[in-house]
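Asks: Below is the structure, and that's it, no one-letter string:
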């Protein structure tokens, strides 16, 4: 008799909660801080003032990312809780209808009606709410909203990303500040795109080009505005 050897599979989708927040935070940290530094430096501001502006952008951006992620993901969590509460009430009021509803879901996925009914009955006997949450609402432990995790991850990675262009302000000569920050930030963005794609199992080149292109566009636009207003003022 052949024995099945079971093993745990680590699927990449399990990383989606923290990975999305991490990539978003780091990308925003690099792009927004580098753009701020390039824009201020292009207006012929003293290096000390550029550094102060960059540090202020780091702190404000990290706090903004944390608050924004917490609020938005909390809204998602509230919606999930409301849907689960509604489903729990429906299960208590009409379990037969909910069983038929679950059966139809499985039939729609290609399961034969009689087998789909038996599957629905067995899954509901084990955990009716869990079965409906997963198969009807699309809510599972893997994809459920985690506000605090998203907030902390975004704030931390934003600070790390923002620190990279700030470091160039400290080490680069004043006359080469704009060029040094721009080039270094594009390199950082390319690395971020590659790391994020690698962690998520996606194509590295497409992610790298996408992140780098939009970062370059943001910095070029901000530098142009800074130079324009610096000349006018």
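Replies: Received it, and whenever you're ready, just let me know what you need. Model, not experiment: these values are computed from the prediction.
Asks: contacts and neighbour counts: CA atoms only from here.
Replies: Will do.
Asks: contacts for stretch 214-226?
Replies: With C-alpha atoms under 8 Å, 6 or more residues apart in numbering as the contact definition, stretch 214-226 has outside contacts at 31, 34-36, 38-43, 182, 186, 189.
Asks: ok, now with 6 Å
Replies: Outside stretch 214-226, the residues that touch it by C-alpha atoms under 6 Å, 6 or more residues apart in numbering are 31, 35, 38-40, 42-43.
Asks: Now list the buried members of those residues.
Replies: Buried members of the contacts of stretch 214-226, scored by 16 or more other C-alpha atoms under 10 Å, are 31, 35, 38-40, 42-43.
Asks: Now that we have those, can you turn them into CSV and tack on secondary structure?
Replies: Below are those laid out as CSV (DSSP: H, G, I helix; E, B strand; the rest coil):
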residue, secondary structure
31, helix
35, helix
38, helix
39, helix
40, helix
42, helix
43, coil
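Asks: Export these to JSON lines and append columns for distance to residue 116.
Replies: Listed next are those as JSON lines, based on distance: C-alpha to C-alpha, whole Å:
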{"residue": "31", "distance to residue 116": "50"}
{"residue": "35", "distance to residue 116": "56"}
{"residue": "38", "distance to residue 116": "61"}
{"residue": "39", "distance to residue 116": "61"}
{"residue": "40", "distance to residue 116": "63"}
{"residue": "42", "distance to residue 116": "66"}
{"residue": "43", "distance to residue 116": "68"}
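Asks: adding another structure so you can compare the two:
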């Protein structure tokens, strides 16, 4: 009986570059998704602070001061947290390599790069509520900020969910509800404190 030998066109071929390409794409998508989530944090954190302060005072200076402090403090905090997290992950991977474990070079992420990306994404997200609260006239700045914040949260929620492969609509609704609750609570607390001080 003759043995059939697969021809070159039908023989299975190994593609060692495919897993590496897939891993690189996955890493890029994860970084992009982390950036979107960092921007999301910047939007809701700073919006909650400025709306809360605006609820307590109609003066622009306290709102600007609190918003700037929340923007810088939040961005630095996000960067430090990311640096510590990624630095710990890098140390664990290097220890596994030292112990004879196989670690690819592209698995080792720079803590400084991760911290910088986190800082920038939070900062860019936080700029939106700062502009929304400072540019309009005082009598409409809170509604403008609330609408701008909720629209931005819906967009970042949908983008993050799309990158993660989950439902965009569900993610957008969830993050908008969470953002609306945060804004309502901080505005309410600010109004109560402002009334108490006055």
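Replies: Yep, it's here. Everything numeric here is computed off the predicted structure, so don't read it as measured data.
Asks: re the thing from before, ok, the contacts of stretch 214-226 of structure 1 vs residue 152 of structure 1, which is closest?
Replies: residue 31 (19.2 Å; C-alpha to C-alpha).
Asks: What is the aligned counterpart of that closest one in structure 2?
Replies: Counting by TM-score structural alignment, residue 31 of structure 1 lines up with residue 44 in structure 2.
Asks: Farthest pair within the buried ones among the contacts of stretch 214-226 of structure 1?
Replies: By the measure C-alpha to C-alpha, 31 and 43 form the most distant pair in those, at 18.2 Å.
Asks: ok, now which ones touch residue 150 of structure 2?
Replies: Each residue near residue 150 of structure 2 by C-alpha under 6 Å, 6+ apart is listed here: residue 176.
Asks: can you tell me the helix or strand for the aligned partner of it in structure 1?
Replies: Counting by TM-score structural alignment, residue 150 of structure 2 lines up with residue 186 in structure 1. Counting by DSSP states H and E, the element that carries residue 186 of structure 1 is helix 177-200.
Asks: State the span of structure 2 onto which the helix or strand just after that helix is aligned.
Replies: As assigned by DSSP H and E, the chain's next helix or strand after helix 177-200 of structure 1 is helix 204-232. Here helix 204-232 of structure 1 aligns to structure 2 at residues 168-196, judged by TM-score structural alignment.
Asks: and if you look at stretch 64-74 of structure 1?
Replies: Using TM-score structural alignment, stretch 64-74 of structure 1 pairs with 77-87 in structure 2.
Asks: mean per-residue distance, that stretch to structure 1?
Replies: Compared with structure 1 after fitting, stretch 77-87 of structure 2 has a mean deviation of 1.3 Å; criterion: mean C-alpha distance after the TM-score superposition for structure 1.
Asks: Report the buried residues of that stretch.
Replies: Residues 77-80, 82-83, 86-87 are the ones in stretch 77-87 of structure 2 that count as buried (16+ other C-alpha under 10 Å).
Asks: Stretch 195-212 of structure 1 too?
Replies: Buried, per 16+ other C-alpha under 10 Å, within stretch 195-212 of structure 1: 195-197, 200, 204, 207-208, 211-212.
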